[in-house]
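# Okay, predicted coordinates and the sequence, questions at the end:
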Amino acid sequence: MINQTESLRIAYLTPEYVTEPKFDGGLANYLARITPFLHEHGHHPEVFVLSNRNESLEHNGVIVHRVKGVVATSAQVIHRIIKRAVKLRFDSTVQMRSGARCLATRLLQRHREHPFDIVQGSDYGATGLYIPRGRDFPFVTRLSYFRPFMRECAGVASTVDHRIAEHLERSSVQRSDICYGPSRRIAEVVRQRWNMPVEIIRPPVQILNGDRPEDESVFREQIGGKNYVLFFGRVCRVKGADLLASIMRPLLEEDESLHLVLVGREQPEGIVEKNRAELGPYANRLIHIGRLPHPQLFPVIRHAKAVLLPSRIDNFPNVCIEAMQVGQVVIGTREASFDELIVDGENGFLGSTESIPSLTAAVRRALNLSPTQHSQFGDAARRTLQAFVPEVTIPALCDFYRTVIARRSSRN
């Protein structure tokens, strides 16, 4: 039985992390937040991330093992034969299996050298697919993505490759002792579709105290003194970026000084131009800025009149938390777990992706707030986040880990 106060050695398997240049998603940022907090609380987290090289390094006090996801030659040959014979592609499947295998190999090697108390994987990328069933450590999975639902919300047709990838991710989750997620929304979906029990454990949120370095150069050069509503994050259909013009056009008609600012990378390209076309005569009031590092992003968030995040689905969204951290008024959607952070009319506003007028009305309510009311909403948003500070959430997560460890020990 592990002592309730002793430190834990925790391994995290992930397809993405902030040390890798092409990754900036929610999973990468979540792990980049949680692992330093665990380290500060006396624990020993180590991250195993898919990379283009094999090496170990230290990042913010945390050991990170970069693992090269090498596709076996036999798998490459089989994939080429299938593509030529039946014109089917299995890129996701091949990459997922090879990545999961390489992560498991490196993890087990490290575990033999310095045993872990517990290992955590993600559903995204099927990171636990090759974790041995006869292992001598507990394995938990955090639900970060749930591919079938995300694909449906993205409006992407199901292919054979997609269905196999979804099967692999489900198989990976089924190997775990237990799974958990940060939001009730995703937990409910997984319970219904996969018939699996899901714990809910909130992620840690650091309350900003004003001493973070900020760089206002991008804000000054590209936005300046403009009056604007902000969307930031991945510019894609899942995040509702394709709805922005429909939501904002009536408001741009009403206020000739109002602009719409988008910050983030398009996935796929074309969504920004689609919004411009739908804005018609107001297209010149859409400003698109690419992905920004946080020191440049926070001034853009802070100076906005409001932040519009019309996601079709989300999982306790980082973008909402980041906006609330700086006291911004957020307009979110009821379908996407924003209602687990926002109380409509108290610390933000809610609408529905099934009713564009409801989102337009919610933005209008935010724009009509007086400076005093805006400040009150911002203060309420910051107070909401107090429930998720590391002093609360890290002990809760570690208690969860210890419970899983104890259950497995009692069975063995």
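Structure's in. What do you need?
# from here on, contacts and neighbour counts on C-alpha atoms
Will do.
# And Leu251, how far from Val272?
Look at Leu251 and Val272: by C-alpha to C-alpha, to the nearest Å, they are 18 Å apart.
# Tell me which of these two has more neighbours.
Set Leu251 next to Val272 and count neighbours by other C-alpha atoms under 10 Å: Val272 wins out with 22 against 19.
# for this protein, what spans make up the helices?
26-40, 73-86, 91-113, 147-154, 160-174, 184-194, 217-222, 244-254, 271-279, 294-302, 318-325, 356-367, 371-385, 390-411 (DSSP state H).
# packing partners for the fifth one?
Based on contacts counted as 3 or more C-alpha pairs under 8 Å, 6 or more residues apart in numbering; DSSP states H and E, the elements that helix 160-174 packs against are helix 91-113.
# quick one, the helix it packs on and helix 73-86 angle?
Going by axes from the mean of the first three to the mean of the last three C-alpha atoms, to 10 degrees, helix 91-113 is angled at 170 degrees with respect to helix 73-86.
# contacts for helix 91-113?
For helix 91-113, contacts defined as C-alpha atoms under 8 Å, 6 or more residues apart in numbering pick out 11, 13, 15, 48-50, 67-72, 75, 79, 125-131, 161-162, 164-165, 168.
# So for that helix, what gets flagged as buried?
Across helix 91-113, burial judged by 16 or more other C-alpha atoms under 10 Å covers 93-104, 106-108, 111.
# Second structure follows, compare the two:
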Amino acid sequence: MISQPAVWFPTIRTGTGTDIFTERLVSDLKEQGLRAEITWLPLHAEYAPWSTKTPQPPSWANICHINTWLHSSLVPKNLPIIATIHHSIHDPALLQYKGWLRANYHRHWIAENEKRIMQQAREVTAVSDFVARMAKQTLCDVPMNVIYNGVDTKLFHPPTDRKTRTPFRLLYIGSWISRKGVEVLTPIMKQLGNEFELYYTGPRLLPIDEKIQSKNMHNIGRLNGEIAITKSMHNADAFIFPSRSEGFGLVAAEAMACGLPVIATRGSSIPEIINDGENGILCSQDNIQEFAAAARKLAHNSEFYSQISIAARQRIESHFTSDQMVSSYVKAYKKILNII
């Protein structure tokens, strides 16, 4: 008789947030005394699964937890499957931001695989209500359990003494791609002028032509590790997140846990995290004037800034902690295994 879950994670290493999700979940499960391990697969297994050896489940495992992007040919046949949907890439609104090749890859390769996985899995989870709704509309309508991603609130915490700076310092952490809305950062910063500055994680070869980049923008490159991310958040006054579509928006939640007011796009999953005007500020997609006005309001109204900062931290502590996430997954594992 099975007494507790023992979870195996065959996972493609993508260098994205899904890697971090898996690593954190496995670490947290182990802290709870459960056995959990990752078998990392190469990136080419995503688009050429026949080019890698099919991973074999360890003898101790009694459940398999996968990302819906893992190709069905690499999924074990002798273990119950729980599959998590992390993304909303099939959102029709994103089509204009994809090239022809990427759009067809998502439509004819990833979507078809996700449908097979969702139908095969014993349990399907989504990281937000938005992801669940989009999956039902664009993939297949199967029962789904929403389990929000969780933030390590011990690691991501407010600094001991936060004082706003002059110039007021905005921070952007994320990929430098159109889906993230990065094209609007330069016009926002040009409108804000010298009283504001932006530190952002851009690619090393990002053009620095004055027509493309404002002088009050500073490329800090890729941040390696959670400590570096936390430090950058402690050294900022507010977090700007103009993303056009997010499955969850973990980095925004981490910024909130650090007491950073977040200025973000009103859309996709973001309103599930941020209540506009209470624990952050939401703006219309690509609306440069709204983003700039939100930054000015935070910079020039210290009472409002303080209220948002405190409420942001409280919002994460009450709804989006890693403990809450792990507890929900353990409950799902036990349900699949019929453990009372």
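Sure thing, it's come through. Remember, predicted model here, so these are calculated numbers, not experimental data.
# between the helices of the first structure, which gets nearest to Glu340 of the first structure?
helix 184-194 (7.9 Å; C-alpha to C-alpha).
# That closest one corresponds to what range in the second structure?
Against the second structure, the aligned range for helix 184-194 of the first structure is residues 129-139 (TM-score structural alignment).
# Buried residues, that stretch. List them.
129-135, 138-139.
# And stretch 285-292 of the first structure, by the same measure?
So stretch 285-292 of the first structure, judged by 16+ other C-alpha under 10 Å, has buried residues 285-289, 291-292.
# so where in the second structure does it end up aligned?
With TM-score structural alignment as the criterion, stretch 285-292 of the first structure aligns to 216-223.
# contacting residues around the matching stretch?
Contacts for stretch 216-223 of the second structure (C-alpha under 8 Å, 6+ apart): 186, 189-190, 193-194, 196-204, 229.
# and those residues, which are buried?
186, 189-190, 196-202, 229.
# how about those, which pair is most distant?
Lys190 and Ile229 (25.3 Å).
# Distance of the residue of the first structure positioned farthest from its centre relative to Ile78 of the first structure?
No residue in the first structure sits farther from the centre than Ala85, which is 37.5 Å out by C-alpha atoms, centre = their mean. The gap separating Ala85 of the first structure from Ile78 of the first structure is 10 Å, by C-alpha to C-alpha.
# do the same with Asp91 of the first structure
Where Ile78 of the first structure is concerned, Asp91 of the first structure sits at a distance of 12 Å (C-alpha to C-alpha).
# that older thread, ok, of the contacts of helix 91-113 of the first structure, which come out buried?
Buried among the contacts of helix 91-113 of the first structure (16+ other C-alpha under 10 Å): 11, 13, 15, 48-50, 67-71, 79, 125-131, 161-162, 165, 168.
# from these, which ones fall inside strands?
Secondary structure from DSSP state E places 11, 13, 48-50, 67-68 of those in strands.
# Any chance of JSON lines for the residues you listed, columns distance to Ser375 of the first structure?
As requested, these are exported to JSON lines (distance: C-alpha to C-alpha, whole Å):
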{"residue": "Ala11", "distance to Ser375 of the first structure": "41"}
{"residue": "Leu13", "distance to Ser375 of the first structure": "40"}
{"residue": "Phe48", "distance to Ser375 of the first structure": "42"}
{"residue": "Val49", "distance to Ser375 of the first structure": "40"}
{"residue": "Leu50", "distance to Ser375 of the first structure": "42"}
{"residue": "Val67", "distance to Ser375 of the first structure": "46"}
{"residue": "Lys68", "distance to Ser375 of the first structure": "48"}
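# Could you single out the nearest of those to Cys179 of the first structure?
Proximity of those to Cys179 of the first structure (C-alpha to C-alpha) peaks at Leu13, which lies at 14.0 Å.
# Now do the same for that closest one: its match in the second structure.
By TM-score structural alignment, Leu13 of the first structure lines up with Pro10.
# Can you say which of the helices of the first structure is packed in most?
Greatest average neighbour count among those goes to helix 318-325 (a mean of 22), per mean count of other C-alpha atoms under 10 Å.
# residues in contact with Ala241 of the first structure?
For Ala241 of the first structure, the contact set (C-alpha under 8 Å, 6+ apart) comprises 231, 235, 271, 310-311.
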